[in-house]
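Q: would you be able to build a 3D model of this:
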Amino acid sequence: MVNKLRKKFVITAMLSLLLILVIMIGVINIVNVRHVISEADRLLTMLENNDGYFPGMKFDDRPEDASQFSSEEEIQPTAESSVGNEPNPRPMNPTNPFQFDKLNSNRDAEMPYQSRYFWVRLDASNNVTEINLGHIASVTENIASEYAIDVANNSQSKGFYHTYRYILSEKEDGTKLVIFSDQSAAILNMLTLLLQSVLVGLCALIAMFILVFIFSSQAVAPVVESLEKQKRFITDAGHELKTPLAVISANVDVLELESGKSEWTTSIKNQVTRMNGLVKNLLTLSRMDEERMHVVFSDFDMSKTVKDTAVSFEALATSKGKKYQMDIEDGIHITGDKNAINQLASLLLDNAMKYSSEKGSIHVLLTKGNKYITFEVSNTCDAIPSGNLDRLFDRFYRADSSRARETGGYGIGLSVARAIATSHGGSIEALRDGDKIIRFVVTLPKELPKNIQKMNK
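A: Modelled structure (predicted):
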């Protein structure tokens, strides 16, 4: 129980952190991609509005030769420059690099010299009439023509073509201008950011796992202490109750010898028997270690064990007017604990007897497959619990408290049955078969799993 609780704590913490990291990494990279696309579209829109050129550079598209441009065409007054004899309204601080107005102004001024792009002009029939490759070195005229014609035939006004972001502008006379902006560097930066963020997230996840694993024992320490106290109380209370119950039973026997049987002595004996059953179940519960009971494995005939147990309930079923059917395949052997399997069969059959409908039916089935053995006990039921039937295996859970009081149930038997199935490397589940039949299906491996074999060596 403690190890399982600690494991759940670690898994929950790690899944929570993983979810946060995935969302953070996803948001950061999505925002970065959208920013790159936005900047590329901003550049292309500027070039489209100026017929493929930057403002002030239409007559010579070589920004490297800046001396050919007149100052009137190139230099535009900005907020940082002085106009006439006016002082600069925002004086620069040489020790502060984070001045966003200046940074934006510098970026816009350097954009013509940093941007890698080319454009192709097409006529109405998509024939190339003009190509401008003055701002790119990796593209030839043939490649530029091929790209432009493909984009024009695709008829999408904006998008990606290989590593280029493009914009398609159609003029009133039917001619087209296709502008491509090289995004190779931006794509590499995006991939680098993605890789770095994933690596950082992975390192954070590993570091978090180490810390959570180290401190998980302290986190679950109060629960562990509470469970240990509960287990010790159940064990002590169970042993302490045995003595007074034995004394009461002996005193009742003496009273019956002296005064004869009466309804009062019979009632006392019934209650003592019921209390003895409760104490036995409590002690069984206290011996559970993480829902795994201590068992001694050997090869035995499971068919005979189950059949002997089932036959012992046949007379009880007949006396209560219930239809009792057994379909037990012969010769099924299993490696397990014979006493535990016998207890498992008894618990399921006793549960079926208690909670089956009046004049109902009970069916016991044992079959063998290639790798697994299936043991099933089904019975008719007036009111099958709604919702998840897995709750029936919780300790002290009772779907119908009033019915449980009538039948003497305490909500322990099925949890013990699950512990037995788990200790053999198997499983047990409760299934609905229509509205009136409930089935308890136990699946056990023919051969013990290696991890259980190692635990019992």
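Q: please make it C-alpha for all contacts and neighbour counts, starting now.
A: OK.
Q: can you confirm H363 is in a strand?
A: Yes - the assignment for H363 by DSSP: H, G, I helix; E, B strand; the rest coil puts it in a strand.
Q: so what's it up against?
A: The neighbours of H363, taking C-alpha atoms under 8 Å, 6 or more residues apart in numbering as the test, are Y324, Q325, M326, D327, V377, S378, N379.
Q: again, only using 7 Å
A: H363 makes contact with Y324, Q325, M326, V377, S378, N379, according to C-alpha atoms under 7 Å, 6 or more residues apart in numbering.
Q: try S181
A: A40, R116, Y117, F118, Y164, R165, Y166.
Q: just the helices in the stretch 301-450 of the chain please.
A: In the stretch 301-450 of the chain, the helices defined using DSSP state H, counting those that start in this stretch lie at 302-312, 314-319, 338-355, 401-407, 413-423, 450-455.
Q: sec struct for R165, please.
A: strand.
Q: isn't it right up against F180?
A: Yes - counting by C-alpha atoms under 7 Å, F180 is a contact partner of R165 at 5.7 Å.
Q: who's more crowded, those two?
A: F180 (26 against 20; other C-alpha atoms under 10 Å).
Q: D65 versus the more buried one, what's the distance?
A: 22 Å (C-alpha to C-alpha, to the nearest Å).
Q: one more: T443?
A: Relative to D65, T443 is positioned 83 Å away (criterion: C-alpha to C-alpha).
Q: looking at those two, which is more packed in?
A: Using other C-alpha under 10 Å as the criterion, T443 and D65 rank with T443 on top: 19 against 9.
Q: which residue sits closest to that one, ignoring its sequence neighbours?
A: The shortest distance from T443 to any non-neighbouring residue, by C-alpha to C-alpha, 6 or more residues apart in numbering, is to T374 (4.8 Å).
Q: over to F209?
A: Spatially, and ignoring its direct neighbours in sequence, F209 is nearest to M14 (6.6 Å; C-alpha to C-alpha, 6+ apart).
Q: another for comparison:
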Amino acid sequence: MVKTLRRKFIAITMISVTAVFLIIMGIINLVNYSNVYSNANEKMDILASNNGEFPKLDQGSNMPGTNEINTPENTTNVSGEKQNIQMEQMPNYQSGFMGQKRDKKGTFYNFGNNAINEETPFETRYFNVTLSDSGDYISSNLLNVAAISKDSAISYAKELYDKGSVKGIYDDYMYRQIDVDGNKMYVFLDCKRDISSFRTFLIISIIVTVAGEILVFILSAILSRIFLKPVFESYDKQKRFITDASHELKTPVAIIKANVEIIEMENGESEWTQSIVKQADRLTNLTEKMVMLSRMDEGTRTGEFVDLNASELFEEVAESYEPIAIKMNKTYSIDVEKGISLKGDSDNLIEMISLLIDNAFKYSNDGGNVDVTFKKNSKGKVLTISNSVDEIEEGRHDELFERFVRMDESRNSKTGGFGIGLSVAQAIAESHKAKISARSYDTQSIEFKVVF
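A: Below is the predicted model:
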């Protein structure tokens, strides 16, 4: 139990921290990507609105006073090759882009909804390729990019033409198709630097998240010992008390039973002496089960785990309750599939199925049914003990496995017991790596299922 509690503490801490890291880093990277895409899209809007070029700015003495555009005869690319560029003379806007005025700082210009500064045309890498309506190459402009050759640029454009794509991202280039004089111009904007920065930040954020997770795990593993130390100490005291009390009770119980035997030898048996013996046996049984639970809570195996013929074992135990079914006038059925084996401790498994069947007989309604099945299916090897009841809420009833909880408090005087039988059965099942559950499907019966 102590180890389980510590593992749960660490698990909850790690899940909480992981969720926080993922949310924070996710939001940051999402905003970062949104900014990268938005900035690139703004530049592309400008290029697409101006036939694949940035409009010229009037910068007085800081820029040439001419708006002359290179013609096919005097335009070359970075390799000194002639470029076949079909462009028109552009007007010289004396007040910025498209008649928009320069702001107070004289730095930014507005073009539609986009704001760029005077350096944007020079720091932006872009090119365009024009194809005919049938996909034949007409012209290209590679003056503003150095990382791509003419053949590659044409190849990009033709591949997008064949796919019918009009905009998107291709090989870290944002592209858009526009119509120019009845032809199709593909404008490409180089986003490699921005995308590379985004990817670098994403990788760094992942590394930071993983490093943070490792650090939190180490700290939680260390601090859990400190935070849970009072709980550990309290549990150890409780466990020692149970163990010590069980040993201390054995002697007086043994003396009581011995004295009763002497009284019976002298005066004969009576209902009073038999009641004393019965209650002494109940007290002995209770202390033994409490000690067993204490050991199993710590994950300590009791008994020797070996390969068993579970079918024979369970069927033998189930058949031993047939006389009880006849005596209590209850319908009792046993359906055990042959040849199913398990690895476990036979004494503990016998104790588990006995507790479950005994519980079914105790809490089934008068003249009711008790059914025991053990079969193999896709879920595993399934032991099922079900019994009819007068009324029970439909659904899961895992609360019945809590200690000192009973199905029907009104039947305490009739059934006896202390309400820890199902807790012991659960502990035995878990020690065999099995899952135990309780569920009602129809409000008139309850089913206990153990899946190995």
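Q: picking that back up, quick one: which of the contacts of H363 of structure 1 sit in strands?
A: Y324, Q325, M326, V377, S378, N379 (DSSP state E).
Q: got the contact list for the third one?
A: Each residue near M326 of structure 1 by C-alpha under 7 Å, 6+ apart is listed here: H363, V364, L365.
Q: what number of residues lie near the last one?
A: Neighbourhood size, L365 of structure 1 [other C-alpha under 10 Å]: 17.
Q: quick one: it from K354 of structure 1, how far?
A: From L365 of structure 1 across to K354 of structure 1, the span is 19 Å (C-alpha to C-alpha).
Q: tell me the secondary structure of the residue of structure 2 lying at maximal distance from its centre, please.
A: Relative to the C-alpha centroid of structure 2, counting by C-alpha atoms, centre = their mean, E266 is the outermost residue, at 70.3 Å. Assigned by three-state DSSP, the conformation of E266 of structure 2 is helix.
Q: could you do Y186 of structure 2 as well?
A: Assignment for Y186 of structure 2 (three-state DSSP): strand.
Q: that older thread, so which of the helices of the stretch 301-450 of structure 1 is nearest I384 of structure 1?
A: In terms of C-alpha to C-alpha, the element of the helices of the stretch 301-450 of structure 1 nearest to I384 of structure 1 is helix 338-355, at 9.8 Å.
Q: which residue numbers in structure 2 go with the closest one?
A: Aligned by TM-score structural alignment, helix 338-355 of structure 1 falls on residues 346-363 of structure 2.
Q: list the buried residues of the matching stretch.
A: Buried residues in stretch 346-363 of structure 2, counted by 16 or more other C-alpha atoms under 10 Å: 346, 348-350, 352-363.
Q: could you dump the contacts of M326 of structure 1 into TSV and include distance to S70 of structure 1?
A: Output for the contacts of M326 of structure 1, formatted as TSV (distance: C-alpha to C-alpha, whole Å):
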residue	distance to S70 of structure 1
H363	101
V364	100
L365	99
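Q: tally of neighbours for L283 of structure 2?
A: The number of residues packed near L283 of structure 2 is 18, by other C-alpha under 10 Å.
Q: cool, and Y332 of structure 2?
A: Per other C-alpha under 10 Å, the neighbour tally for Y332 of structure 2 reads 19.
Q: now the aligned partner of it in structure 1, nearest residue through space, not along the chain?
A: Matched across to structure 1, Y332 of structure 2 falls on Y324, judged by TM-score structural alignment. In this structure, Y324 of structure 1 finds its nearest non-sequential neighbour in I362, 5.0 Å apart by C-alpha to C-alpha, 6+ apart.
Q: now for the helix or strand encompassing T4 of structure 2, which elements pack on it?
A: Assigned by DSSP states H and E, T4 of structure 2 belongs to helix 2-49. In terms of contacts (3 or more C-alpha pairs under 7 Å, 6 or more residues apart in numbering; DSSP states H and E), helix 2-49 of structure 2 is packed against helix 192-227.
Q: which residue numbers in structure 1 go with the helix it packs on?
A: Aligning helix 192-227 of structure 2 against structure 1 (TM-score structural alignment) gives residues 184-219.
Q: can you give me the buried ones in the matching stretch?
A: Neighbour counts over stretch 184-219 of structure 1 (16+ other C-alpha under 10 Å) mark 186, 190, 193-194, 197-198, 201, 205, 208-209, 212-213, 216-217 as buried.
Q: could you do stretch 128-147 of structure 2 as well?
A: For stretch 128-147 of structure 2, by 16+ other C-alpha under 10 Å, it's 128-132, 137-145.
Q: please work out which residues outside that stretch touch it.
A: Taking C-alpha under 7 Å, 6+ apart as the rule, stretch 128-147 of structure 2 contacts 52, 77-78, 83-86, 125-127, 153-154, 157-158, 161, 183-188.
Q: can I get the buried part of these as one PyMOL selection?
A: Typed into PyMOL, the line below selects the buried ones among the contacts of stretch 128-147 of structure 2, using 16+ other C-alpha under 10 Å:
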select buried, resi 52+77+83+84+85+125+126+127+153+154+157+158+161+183+184+185+186+187+188
